[in-house]
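Student: Got a sequence here, can you build the structure:
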Amino acid sequence: MKRKLLTTAVCLALAIPCAPGVALAQEAATATPQQQDAGDQERNRDAKDLDTVVVTGSRIPRAVQETAAPTFSITAEEIQKQGFRNVSDVLRAQPLATGAVQDNQSAGGGSFTAEATTISLLGLDPSFTLILMDGRPLADFPLLYNGQSNFTDLSSIPVAMIERIDILPGNQSSIYGSAAIAGVVNIILKKYLEGVQLDLRAGGYTEGGGGNERLQLTGGNRFGDLDVTWGLQYGHQDPIYLRQRGYTDSTDDNPNPAFRYGSRIAIILDGFTGQYNDPGNGCDAFSQLYGGTVIKDFRPGRGNFCGSREQPAFISILNEEQGTAGYLSGNFALSDNADLYATLLVSRNKVTVDTGSRFWIPNYNAGTGGYIWNSAEQTLETFQRIFAPEEQGRDGGFYDSNSMSYSAALGIKGALGDSDWSYDAYYSRSGFKVTSDQWWPLVDAMDQFFQNQFLGPQLGTYYGYPVYEPNKAAFYQPITPDQFRGFSDIIHNVSRTWTQNLNAQLVNANLFQLPAGPVGMAAVVQAGNQFWDNPVDPRVSGTGFFGINGTSGQGKRENWAAGVEFSVPVFSKLNANLSARYDRYRNVGGGSDAKPTYKLGLEFRPVDTLLLRGNYGTAFRAPDMGYTFTGSNGFFTTQTDFYKCEIDPANCAARYTGLSIEGLQTGNPNLTSINAKSFGYGFVWSPSRKFDLHADYYNVYLSDKVVPQSTTRILFEENECRQGRLEAGSQTCIDALAAVTRGPVNAGSPLLSETLNKITVKPINIAEERVSGITAGGNFRSEGRYGRFNLGLEYNLTLDHKARTYPNDPVTDYFADGQALTAEFKSIVSGDAGWEIGRFAANVHGIRYGSLPNYARQFSTTTNGIAPGRVRPWMVYNTTFDFKVSDRSKLSLIVNNVLNSRPPNDPSWDGSQGFAPPFYNVFAYNGYGRSYWLEYKIDFGQKL
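Tutor: Down below sits the predicted model:
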């Protein structure tokens, strides 16, 4: 009821003009030559004498930051007050970031990029958000998000050098080009500092793990006509393990009692009965593993086995990290009308991810599902061993990633004589290099080891199954780290990306006069290219390593663009902003695409205190380099073999349903751009400098979205073709039959005949998606005898999010029962309450994440006895307490998640979905708990 009332109120506010007031529309933070207190800036700035600044979303200088498209800004001071640890935390805490993403917590669940972080604006794919630094694009992270698409990593951007972050939701391609569909994030670095500032921070987590330290040193000076700004940052963070949290340290924490048994360390499974062989006293040999927690456990329906209820708790959910960054910015006055400038940001990060245990089953590459024929007992069996940390040693379960990133620009800017024309021409380049290493078992070497240990030599085959006479007593023996290394090897990869551009723009804020005022114009031309190289060890993409696939590919693409923007005063109270841009991309080696985009924005100010605005625009996403150039990305999927079910229906449910199938995704050089359209409207009302209010509606529609072919659809069509219900010579049948790889016909063993081995898919332009919602918020400031107070609130409500993969498919509603296959928040609200008096300041920042459907509700069915429902909203509070020790130094205590709020309980998130533990949705919540930092900052150049 409360949500409906709030939605109704916001919608009415969008439609009904507000009462006039006495001051200018909403004021916002600007980049100033000196670091002043934001409150002082606001009090001292006259509403009619604002500095002219260039804002994100427009290349034309304006007196007021608010334009036809809403812009959300987070200043460096706000980042510190709200207690955020890094850029990723800042952006993921914004109400616009409603989508679930993979992060550190996905390390044990198959994340391809556990060392990187990103965001999902408006619930759309991370690749649809354009991340800029000082208005210039950053290179993609070399590894592919979810093994499929390119994205921008946020973890390499140091907080020390940030002046502010601007976020523009919705289509912005007519200004910034490709990828600006969900929105643009522009990270603006510091350009002018005086003196030297030192910032030291240290802290940790009250429940253990995650201890961290950070040192920041920034400064700047003027040497005649040269301004120099520089910065250094060093940070270190210890890992957090699931075993360090009381609600994730054991399978006994499972909300479903039926699953409160250990993870399998050693099992022997009878292929005919589906029962485990009782290990007897065999588990005693493993008792010292996993910290001494291995026991003979019992699994209902299976029997006794050797397991540990703490095995999953040895996975890290927060990485061990160590990083350094350096920043240098310079501006040299060549003359009164021209400046030469340059910036360079370099970051190095080392990340260690504990991805958990490796395992073994016999004859992994034989296509028999790990089953062997036991000639002594005349039965079908499979064996499984999961190696404990004590067996793997330091080399075993860890993934080490070393990355180096850089962003550089060199340019000249100035005015053309005494005219109103100004120019800015620059060359920019950014790049990423990631070196990764991990030990992994080799199939043949590991099979040979266990043959020597207990299986014995292979004695031929029996209906396709390898025949052995195993010594089961010898199976129940731990191995040593030396033995693990003996049948393992290092997977070493070096991946690179870079992006470079030449850019020139002309600006004239007074092109010519109309009766209502001057017409402004900006024109830009751009040319550049980008490169992606993600090689893979051939043993990973082949059959050399056990149970692992990789992503690989290499490609280069050239692009050029031209754009123009006009600001036109239609009459005294109405201003129009029109922008258009043409982009062309050409893949080196073949394939090209071109896309024009445009945008129209209107700003209507019936009175000085009220802005009514609206915008409509088009956008695009150039074909993703990962989707275009990938060589062979491996993945695993759970599917039903429709063909085997039809020819052997008696075994369909038991043998051919829920199969774990290896998939292979190849690139498609013929992809075209993803298209998008968006519109929005809203208002900004500021009756005084103490109060402002805003609300906006957004609607984004995507067509020709790139998605991998559906493995389920391919298997269904393959069976239809084999049964003759589809014409064998049709293109559908040709494609489906070529995509499915099966084993040979085995007349003696129907179960092993034409086994489903692999499915090959490629990405195609076919899907469509729409998202709409409302953003709203306001700020109140007051100053008096009892100090300075400020209150702020930001709210985002997603009204609708739907998608369709194929034209004839039913529409998927992300918020409907049984269709929400990903965790996306329908609503997020954040707020601040701050107080300053004398030397003391305090701020409370709260975030409320709306409720999500529980796992059972996602499929509209009772899951293990848990009925469909919703998990409660999640609220997190951060506090900051500042004390000015002197005019130049400040001591701060920062506590995040003050109430130590745990992720909401979901009784149906019990492991049956393959993501447990931890027993919460790791894509939507984090289980880190309460964190704290003590920070000391001193400025050797000016007062704080």
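Student: hey, let's count contacts and neighbours off CA atoms from now on
Tutor: Will do.
Student: which ones are touching the spatially most central residue of the chain?
Tutor: Closest residue to the average C-alpha location of the chain: T118 at 3.1 Å, with CA atoms, centre = their mean. Taking CA atoms under 8 Å, 6 or more residues apart in numbering as the criterion, T118 is in contact with S88, V101, D103, P126, F151, T152, D153, L154.
Student: One more: N363?
Tutor: Taking CA under 8 Å, 6+ apart, we find N363 in contact with G370, Y371, V443, D447, P466.
Student: Just to be careful, could you list which of those residues are in strands?
Tutor: Here DSSP state E is the test, and the contacts of N363 give Y371, P466 as lying in strands.
Student: Before we compare anything, build this one as well:
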Amino acid sequence: MKNSQITLRGSTALFALVLAGATAATPAFAQTTPTPTPSTTVPATQDNSSQDEGTIVVTGSMFQSAAGAATPSPVTVVTAENLDKRGISTVQDAIQSLASNNGPALTNSFSANGAFAAGASAVSLRGLSTNSTLVLFDGLRAAYYPLADDGSRNFVDLNTIPDDIIERIEVLRDGASSTYGADAIAGVVNIITKKEVKGFSARAEAGISDRGDAPSYRLTASAGTGDLDEDGYNAYLSGFWYKSEALMNKDRAYPYNSDDQTGICFEGHCGGTAVRNNISPSTGQVVLSTGANFMVRPYDITNTTTPAGSRYQNLSGCGIGTLVNLTAAQQTATSPSSVCQYDATNLWGTITPNIERFGVSGRVTARLGDTIEAYAEVNFMQSSVDYTGFPATIYGTAPTGIYGPTFSTSSNTVPPRAAGSGILALPVYVCPRANGASATMVNGVPTVPGCTAANGTLNPNNPFAAAGQVARLIGMDTSEVTYNATRNRAYRGALGITGNLSDNITFNVGATAMHTDLRRTQDGYVYIQHLLDVIADGTYNFRNPSATPQSVRDYLTPVNVVNASSEQFQFQASLSAAVVDLPGGPLQIGVGGSIRYEGVDAPSGNSDINGPTQRYFTLNAFGTSGNRTISSAFAELDAPITEWIGLNASGRYDRYSSGQDAFSPKVGLKVTPIKQLVLRGTYSRGFRIPSFGEANALPTTGYVTPSSSAFTNAYLAQYGAACTVANFAAGCPAYVKQSYGLTTLASPNLKPEKSRSFTAGAIFEPMRGISFTVDYYNIKKTGAITSPDTGSALQAYYAGTAIDPTIRVIADAPDINNPTAKPRVAFIESTLINADTINSEGLDFTASADVKVTEGFRISTSLEASYILKLSTIVAGHEERYDGTLGNFNLTAGSGTPKWHGSWLTTFDFGSLQLNGTVNYFGGYNLSAMDQGDDYKDCGSSLGITPCDVSSYVTFDMSVRYKVNDKFSIYGVMNNVFDRMPPIDPVTYGANNYNPVQGGQGILGRYLKAGVRVNF
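Tutor: Model (predicted):
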């Protein structure tokens, strides 16, 4: 196993030589009107209003200020040129790389690993989840993605932002509810598009890993006419196309490509294996799996008693699996003499899905006199994501649905969810289903009503039918895999007019309308009633599934197509005036109002409203629908009291048609004791409205992996002497360690979350071109929407003690290898409540320098890093701390919250030749999570086969750009130069043996891109 490789492979070495002799592209965008280029600490233009070249509008403010002036709130600005230098091709990749983005971010790779919001990408500032970061498009809100993150959190999909017209990305690292309203608790990401394009510009780019896989392609073109200053107008049209192909687990080295963890060892402790029908390392005997080929075992006609000495036997062949003949010692009392083994991750696992995106944008901007400017813009974006998954489940439980089963209030547990009572078995007789009648379950045996020996035939799939015995069935059709696809189309239009009514009075009016259409297509999933039907009438060939008529296979796994949509309409207007001159400058007062409509309609594709058999195995029942209108009024005051003291205050009142309201104040202070030093700070209050997913949704189930701390030795003893808490990884069967579902029920009675935040920082510029900043932030959310403490319910079930009466624990189907053992937990079901207090505090650092070495040669460098001091939740008076650990599972699904995240970019600019290098750093974390019953950093979730602390992850990127002439330039990029693979993490959910958020694009390995740009 090799996590880093410094020696360049042959193809990489050749590419490096090409880079050394190549020239770099200038920024990969069409020519734009020059605008001030702010540093990472200086705010930039908020919208597309007309500005004097020396003034800008700060994100989070209504007022213009001098370009380069510091503000009370910390702001990070990422320009299009910055992205080119770092070799970043898409907006979503750029935002995911932000130092302040941490914890429960949603990446595209999650789309291939069971994400609720498949096909989307979202940012999570400060580790506070995707619903506490507000994403704006030119200062205006965008429509939510129709699907919610983890089935509850609304967010804006970063994939709906067009890559080709981005001028810069501004990140307000401070609460901004006083300006924008809900969702801006952790900060604001404002994506600014180009106001003006002149001439024609185009780009072509292609990339591939040095292993020859995961190719990507990018094309952009922009054309514009008119000059705002000379002609009084500009109009442009721009389009782009981007595609990246899927990467499979089998295309990466061990252990990312396997379910076998026996090669992952630490201090003499090695992992077990989840290979289907594997040989247990601890017992040396086979562990039969329901996820392999079909196997059957005889039972009497009541499906309750098996003949003495009976065993499972293979009903179907191995398909693409491996036939293993078992020795006598490897067999159990019920196993066959040979089994088919499958390493499912190696055969079917997907790391990243297929992604294809394209879009078209058009804009017209016109000067209406000397001081007024108006614009109109339209955008269309389509994002398509698809991947193939594992074979469909035949035997198993389905996620709990809308109308969950009744449960015992004395034990707070419910029996296993199954298609009827008993364990699924093949009948003795099969009969045609007259007029398409549905089969029913009798003692776990699918039966055509009225089917008897007199009118039926012996079941050809049941080898025990002649003896009058049913055949209990386990396994799946390994020749057919599941398929998931999303296609999201976003339509957006925006209008605006801004300018000066007089020397002292300015106005800004803007309106936007955005609509998204999402189509979800899922194929290969077994519909439960149809499974009963094809078993009862004998039309499905379980002995040779590939010989089953296609019509029957299609009936068993009907294509599920669901259409969802979301909308956002907004109109806002503001007026500001300089009313009096103070010693430090004019006192400015601004007022404004806004009205917007937002709605989501995402019906369930797998409702169990008609009963548990009228749905699919493993597909979530998620669905939500709702809309609301929000009326808002806001005001701001900016008072430069003296030349070295400035005060800013703002407030906003929001009223929701759903009955909630909130007032959000904010005050900021800036002190400049000397020219080289600025001290700043803010205090604000904000709120987050309950999402449609939290208030209106159907139940949703997310899956997490239990740690050893969830179990007791007494419970585990029923699975063998070697299965103990201390030997959990290697000694316990895969069945016990399988993930369980956390089912969340929405509540219309939720109240808004409230927040209090403050920042304090300093900007130090000892000399021109060199600057340093440090900012402290502290955010406190009260009434945070969460599930009750499900970790205690999990422990109580396995300990046999009382369970919180507000939580339902649902047992799994019995283990086929230990049918008399108490089943493990399949689902924990709970209703969302306003209960927690969440605290997030940390430090942000930046450092930058731009030095002219000689005529025609400059060196610039910039570093940005964020450090989480503490991220914790107060639950029922008890503090659970998550920074530097896997938690909070409610927010991250176990993807963790590393303390550090940062990057360092250095550029050597020789004029026509530019060399860039970027160091990317993502901190490590401890394998523990207090909301899963662990103590803080106690290694409680570790399997014992890796160190307690997952190591930090460092990668290095380089790019070379060369400008051949004013019209032609070429460039090359090498990401992850030293081919470092992500640190091994066998615990984190969402990827196989690594963390998909920390690992990011690093799992691709060394990645090479080259491109060309023309400009006329």
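Student: care to give me the TM-score?
Tutor: For these two chains in superposition, a TM-score of 0.81 is obtained (TM-score structural alignment, normalised by the length of the first structure); 844 aligned residues with a CA RMSD of 4.2 Å.
Student: any idea what the residue nearest to the centre of the first structure aligns with in the second structure?
Tutor: When the two structures are superposed using TM-score structural alignment, T118 of the first structure falls opposite A122 in the second structure.
Student: Can you name the next helix or strand after the longest helix seen in the second structure?
Tutor: Among the segments of the second structure that qualify as a helix by DSSP state H, the longest is helix 10-21. Per DSSP states H and E, the first helix or strand lying C-terminal to helix 10-21 of the second structure is strand 55-57.
Student: quick one: that following strand to the first structure mean distance?
Tutor: Once fitted to the first structure, strand 55-57 of the second structure is off its aligned match by 0.7 Å on average (mean CA distance after the TM-score superposition for the first structure).
Student: Just the residues contacting the following helix or strand past that strand, thanks.
Tutor: Elements were assigned by DSSP H and E; along the chain past strand 55-57 of the second structure, the next helix or strand is strand 64-66. Strand 64-66 of the second structure is contacted by residues G54, T55, I56, V57, V58 when judged by CA under 8 Å, 6+ apart.
Student: Pull the number of nearby residues for the last one.
Tutor: Each residue near V58 of the second structure was counted by other CA atoms under 10 Å, and the total is 25.
Student: Tell me which residue of the first structure lines up with it.
Tutor: Looking across to the first structure (by TM-score structural alignment), V58 of the second structure lines up with V55.
Student: how about the contacts of strand 64-66 of the second structure in CSV, adding distance to Q382 of the second structure?
Tutor: As requested, the contacts of strand 64-66 of the second structure are arranged in CSV below (distance: CA to CA, whole Å):
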residue, distance to Q382 of the second structure
G54, 37
T55, 35
I56, 32
V57, 31
V58, 31
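Student: Kindly give a single ChimeraX line that selects the buried subset of these.
Tutor: Only the buried members of the contacts of strand 64-66 of the second structure end up in this ChimeraX selection, burial being decided by 16 or more other CA atoms under 10 Å:
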select :55,56,57,58
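Student: Pick out whichever of the contacts of N363 of the first structure sits closest to V525 of the first structure.
Tutor: Compare each of the contacts of N363 of the first structure with V525 of the first structure using CA to CA and the shortest gap goes to V443, at 53.6 Å.
Student: quick one: contacts for that closest one?
Tutor: The neighbourhood of V443 of the first structure, defined by CA under 8 Å, 6+ apart, consists of N363, Y364, N365, T543, G544, F545, F546.
Student: The last one against Y364, yeah?
Tutor: Spelled out, that is F546 of the first structure. Yes. Taking CA atoms under 8 Å as the definition, F546 of the first structure is a contact partner of Y364 at 7.2 Å.
Student: quick one: which of those two has more around it?
Tutor: Each of F546 of the first structure and Y364 had its neighbours counted (other CA under 10 Å), and the higher figure belongs to F546 (24 against 18).
Student: ok so, going back, in the first structure, what residues pair with the longest helix of the second structure?
Tutor: Against the first structure, there is no aligned range for helix 10-21 of the second structure (TM-score structural alignment).
Student: Tell me the buried residues in that helix?
Tutor: Within helix 10-21 of the second structure, the residues that qualify as buried are T12, F15, A16, L19, counting by 16+ other CA under 10 Å.
Student: Give me the nearest residue to N916 of the second structure, chain neighbours excluded.
Tutor: Leaving aside its sequence neighbours, N916 of the second structure sits nearest to T907 (CA to CA, 6 or more residues apart in numbering; 4.5 Å).
Student: Can you tell me what that neighbour aligns to in the first structure?
Tutor: If you follow T907 of the second structure across to the first structure using TM-score structural alignment, you land on G834.
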